[in-house]
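**Q** With the input below, show me the fold.
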Amino acid sequence: MRQRDWIVPYVKQYKYRMLSILLLSMLTVGSAGALMFTSGYLISKASLQPETILLVYVPIVLVRAFGLGRSVFRYSERLVSHDFILRVLAKMRTRLYHLVEPKVGASLRYKTGEILGVLAEDIEGLQDLFLRTVLPTASTLLLYILTVIGLGFFSIPFALLMAMYLFLLVVAMPLFSLFHMKAVHQAYKKQKNDVYQYVTDGFLGISDWLMSGQKKNFFDRYYQMEQRLDQMGRRTKTWTYYREFVGQLVIAAMIVSMICFAASLVSNDQLAGVFIAAFVLVVFPLSEALLPVSNAVEKYPRYEESLNRVTQLENECAESVSGVNKQEAYTASLSDITINMNGLHFSYEGDTMEALKDVTFSAKQGKKIAIIGKSGAGKSTLLKLLQGVLSPTNGTVSINGFEASAITNDTPKLISVLNQNPYLFYTSVANNLLLANEHASEEEIIEVMKKVKLHDYIRSLPDGYNTSVHETGQRFSGGERQRIALARVLLQDTPVVMLDEPTVGLDPITEHDLLSTIFRTLEGKTLIWVTHHLVGMENMDEIVFFEEGRIKMRGSHQELLHESEHYRKLYELDHPMHLEEVK
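**A** Next up is the predicted model:
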């Protein structure tokens, strides 16, 4: 089972650390028990007023030694256990990153909130599975066995009686707690996951919530979800209270039994009277070690839910990878690129309709292609296939003979994208540019900024290229953000550039200036431009119209003007208006 793959490998890899933790745990409990035993003996012996201090000197030294030993062993156990857990946690997070990162934007069925839930909640849940369940349970079972064996040297019947008490604490109560709380933990986990998704969606769409005047409704629903979580938490605390009360009753029964057993040994002259308190006091550190096991085991359903979600994500990624070629290194030219699509079909999982149907075209280096169509026509899907993020259902997508989905590790060397909402990070202009090429020199940065006609403006700012762009680039206008993003594309210097409606939301004058800059600065590069209107089509070598996933018509601007009445009407409706506004 894949669930075991998230537990067993780490146990095997760090088995010596786990053995060290168990040993230190036994030494901690042993020191605590020995401390109480010698303390009980010392108190009893001192109460008899010994003739000389030498008769209690050894117990005094042992009390000090075991008192220090308990603290030292406990601290050492915590150090080793947290070292073990942090190592496992680092391995898990790295493993999860390598699972998810190649599939970002692919056909994973996970929402952003669910991915955040796995990253923030479930991996830490697996950490707690080791720290709060696996290790304490293993230590308790080992302590159970050693305690019963140790008591057997004094009396087998009494050892069996204590084994029964310990069985209630170590096995019966934890299992009852496990089954009782399983449904509660699953409901709690589901509710918390719903909160993650709701908050994530709300954050991503915060502007729409505010503009629609529904902010109060959003927060009211969020508070209701949090209240349900609180109610579940209170029910869990109530159950814990009653469970611990029953555990204390069992401990009380153990103490009474231990008093009776020690008294019977004294009455039979098998034990000195000063040892009665010593034997009874040992029960307290023993109970302190045994009682938490119920709490540890009952949390397993919560961790199991995390385990299932992480495993499901791994399975999802594995299924996604199974339909994609294994990664291979791109070894062809980085300057002369030919893109081919042949008989391409694609449909998203669960959809009966194909997003793309029998698409065939090619683009040699330097060719400029415009992809036009209504929303849902398949334009964005086509770009994802070209980037290798998706794999075709049928047909091929290749770059210089390499399948696009098989060379995604090298895609950033070949393809760069300028989309309608380029993200600028809350840092300096220079750092945002260096994202494309961290080794770029100051001269190279200045050169690309001159090409996009922003160098003089940035230089005029008080901090120059160290000027902060502010959150999401709000320091600059929409056109300026697009120019900075274009400079980043130039700095990346790929032979193929995809333009995903980069002028959406810009006024006609800014749009015209930006398009002029794009065509001028990207001369010689292959351009694949997704757009929804026809401004700038005269600069394109080929125009491809998509409708319901199929190529409806294609050709150069002049060919379509002469041959297609539909194109001519669209151009007349769109182009003159923009020309007039630009003038």
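
**Q** going forward, measure contacts and count neighbours with C-alpha atoms only.
**A** Will do.

**Q** for the chain, which residue is closest to the average position?
**A** Taking C-alpha atoms, centre = their mean, the centroid of the chain lies closest to L119, which sits 2.2 Å from it.

**Q** Now do the contacts for that residue.
**A** In this structure, L119 makes contact with R93, judged by C-alpha atoms under 8 Å, 6 or more residues apart in numbering.

**Q** That one should be in a helix, yeah?
**A** Yes - with DSSP: H, G, I helix; E, B strand; the rest coil as the criterion, L119 is part of a helix.

**Q** if I read this right, T200 contacts G113, doesn't it?
**A** Yes - taking C-alpha atoms under 8 Å as the definition, T200 is a contact partner of G113 at 5.3 Å.

**Q** this one next, for a side-by-side:
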Amino acid sequence: MQLLKKFIRYYKPYRAVFFLDLVCALAVSLVDLAFPQILSILTKTFFTEQPDVIISGLLKLGVALFLMYVIRTLCRFYITYQGHVMGAKMESDMRQDLFDQYERFSFSYYDRSNTGEMMSKLVSDLFDISELAHHGPENIFISAVKIIGSFVLLLMVNVPLTLILSAVVVVMVVFSLYQNRKMQETFMDNRRKIAAVNASLQDSLAGIRVVKSFANEEIERRKFETSNQQFLVSKESNYLRMGIFHSGNNFFEGMLFLTVLVAGGYFIARGTLSATDLAVYALYINIFINPIEVLIEFTELLQKGISGFRRFTEVMETVPEIQDAPDAKELTNVKGTIDYKDVSFRYNDEESVLEHINVHVDAGRSVALVGPSGGGKTTLCSLLPRFYDVTGGSVCIDGQDVRTLTQESLRSAIGIVQQDVYLFGGSIQENIAYGKPGASMEEIIEAAKEANIHDFILSLPDGYDTYVGERGARLSGGQKQRISIARVFLKNPPMLILDEATSALDNESEQYIQNSLDKLAHGRTTITIAHRLSTIRNADEIIVIDNDGIRERGTHDDLLAKDGLYAKYYQMQFRNN
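**A** Predicted coordinates for the structure are as follows:
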């Protein structure tokens, strides 16, 4: 019932269409029920009149029936057209809600979730929900009207025969309910398996360059084949249950006709039922069975829709781990003073990544974090914009705990340049403008100039309208990095995080990028993560972090003079160079 209430909520904006759809469904059902009754009445009255009377009345009868079926046709058109549109709109609403929910989740959700599975919930699951949203109420309502209406009319023809018929129907219903429960289990398994197929496909295609560089197409083929075969096995199990369900119900439908024929013949022999009434009874049996067949066929759609909606609600009911506090404030008049106060952090139930870290950065100053991979440098930076929340201590900006600030205002004040640059499908102009939606072309060009990428863009055939390809595949690493820097220039934040922004570049590209980063960092509070120690010599403070926490801190010259861990890293790096 809770699931049903959540589903019904999506009908609310379309109540007028929904109720008119049911009115049309009622009209269609009444017309279908009326024809055998009209035939029965005409057989006993009108068709017993003189030929002249019959011929003169046929025109009126034909016009009345014609109008009746015109109304039925218009109602059927409305049901098919507007009913489907309503379902599509509900699907669109659910898809938007699901996407918005995905956007609310913090990094930790994506750390443990697969993109392919999330896309499966967003696309294929919701299509089945849309079909259920349209056909569900309509099929149930039409079937209910026809079953109840035809049952009443059958009772009017012959009560004993109808009661015998009811016994067969009861057995049929019990069988259907049992098989229906079994089918639901297989449909849920189908959902999980197709999500695994999507996940395997997304993983393989996203990493296709790595796949081909290692000539591992066969490995990927086998991985996909495994998930694909598991889905096939699940579908086979599903179709087995469907086969039992449909064939069993077809058998019971045959038993209904058999019951009518045998029991009807018996009542005719006893003189309690006329042959004419049995013929009318047979017409109503067809009307009685047809909605049962519709409900049987609808069961597959129902199970698909329910399993899809259940997966949908699982996501919608997941509480985002990072949320604005009820009394969260806007971060305004940002100076950029940063404080990590006794900060500790762990991922879920894993071992601690950070323990009792204390760092102070004055506004406009620069701090560099160095140390081995896995020491917690990127994690420390991720706590500042609240991509994760501390498990101990606090992170403050201008004396305000970041957990007391709205996420939007907090992240708007921080620019991030990462090693792994992500460019969206679209033009160079659109990717730079991502740093400030609605920016003018002049602002975009100025940002590109600041990032030393303007001249390169103008050398392209389409200039700023050049399509970058998926994830920027048409550009080099240095070109993508400078576009990402232009984005941050356009954003113009008071605080900056540079996460190994030059470590994956060649020396020439690094020099270009470093000049752009130096210009970007000027006058901003900057935290830099670097493996190339040559890029951080001028930092106001360098902090050496490893798995045991902060090991050393000071300026470049101070740390070299200490001849400690930093000096060891520096000598190793430049000796290798």
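
**Q** After superposing, what score do the chains get?
**A** Once superposed, chain against chain, the TM-score is 0.88 (TM-score structural alignment, normalised by the length of the second structure); 573 aligned residues with a C-alpha RMSD of 3.4 Å.

**Q** still on that earlier bit, please pull up the equivalent of the residue nearest to the centre of the first structure in the second structure.
**A** Under the alignment defined by TM-score structural alignment, L119 of the first structure corresponds to L122 in the second structure.

**Q** so how far is E185 of the second structure from that match?
**A** Using C-alpha to C-alpha, to the nearest Å, one obtains 21 Å as the distance from L122 of the second structure to E185 of the second structure.

**Q** try A439 of the second structure
**A** Between A439 of the second structure and E185 of the second structure the distance, using C-alpha to C-alpha, works out to 52 Å.

**Q** Likewise for H134 of the second structure?
**A** To E185 of the second structure, H134 of the second structure is 23 Å away according to C-alpha to C-alpha.

**Q** Please say which of the two ends up with more neighbours.
**A** Residue environment comparison for H134 of the second structure versus E185 gives the larger neighbour count to H134, 23 against 15, counting by other C-alpha atoms under 10 Å.

**Q** Helix or strand for that one, just tell me which one.
**A** H134 of the second structure is part of helix 124-157, with elements assigned from DSSP states H and E.

**Q** pretty sure I497 of the second structure contacts Q419?
**A** No - between I497 of the second structure and Q419 no contact is recorded; they are 11.2 Å apart, counting by C-alpha under 8 Å.

**Q** hey, where'd the helices end up in the stretch 301-450 of the first structure?
**A** Secondary structure of the stretch 301-450 of the first structure (DSSP state H, counting those that start in this stretch): helices at 379-386, 411-414, 429-434, 442-451.

**Q** Likewise for the stretch 451-577 of the second structure?
**A** When secondary structure is read from DSSP H, counting those that start in this stretch, the stretch 451-577 of the second structure shows helices at 454-459, 477-491, 507-521, 556-562, 565-576.

**Q** The last one: average distance to aligned residues in the first structure?
**A** Helix 565-576 of the second structure, aligned to the first structure and superposed, deviates on average by 2.9 Å (mean C-alpha distance after the TM-score superposition for the first structure).

**Q** next one: that helix to chain centre, how far?
**A** Centroid separation between helix 565-576 of the second structure and its chain, computed with C-alpha atoms, centre = their mean, to the nearest Å, is 48 Å.

**Q** and for that helix, what are the contacting residues?
**A** Under the contact criterion C-alpha under 8 Å, 6+ apart, helix 565-576 of the second structure has outside partners R532, L533, V544, R551, E552, L559, L560, A561.

**Q** Now neighbour count and distance to V28 of the second structure too, for those residues, in JSON lines please.
**A** Below are the contacts of helix 565-576 of the second structure laid out as JSON lines (neighbours: other C-alpha atoms under 10 Å; distance: C-alpha to C-alpha, whole Å):
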{"residue": "R532", "neighbour count": "16", "distance to V28 of the second structure": "76"}
{"residue": "L533", "neighbour count": "18", "distance to V28 of the second structure": "78"}
{"residue": "V544", "neighbour count": "21", "distance to V28 of the second structure": "77"}
{"residue": "R551", "neighbour count": "14", "distance to V28 of the second structure": "80"}
{"residue": "E552", "neighbour count": "16", "distance to V28 of the second structure": "82"}
{"residue": "L559", "neighbour count": "21", "distance to V28 of the second structure": "86"}
{"residue": "L560", "neighbour count": "17", "distance to V28 of the second structure": "88"}
{"residue": "A561", "neighbour count": "11", "distance to V28 of the second structure": "91"}
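
**Q** Hmm, G343 of the first structure is touching D358, no?
**A** Yes - contact between G343 of the first structure and D358 holds when scored by C-alpha under 8 Å: they sit 4.6 Å apart.

**Q** Now do the shared contacts for these two.
**A** G395.

**Q** Can you mark which positions in stretch 261-275 of the second structure are buried?
**A** Judged by neighbour count using 16 or more other C-alpha atoms under 10 Å, the buried positions of stretch 261-275 of the second structure are A263, G264, G265, F267, L273.

**Q** right, I mislabeled it, should have said stretch 249-258 of the second structure
**A** Within stretch 249-258 of the second structure, the residues that count as buried by 16+ other C-alpha under 10 Å are N249, F252, E253, M255, L256, F257.
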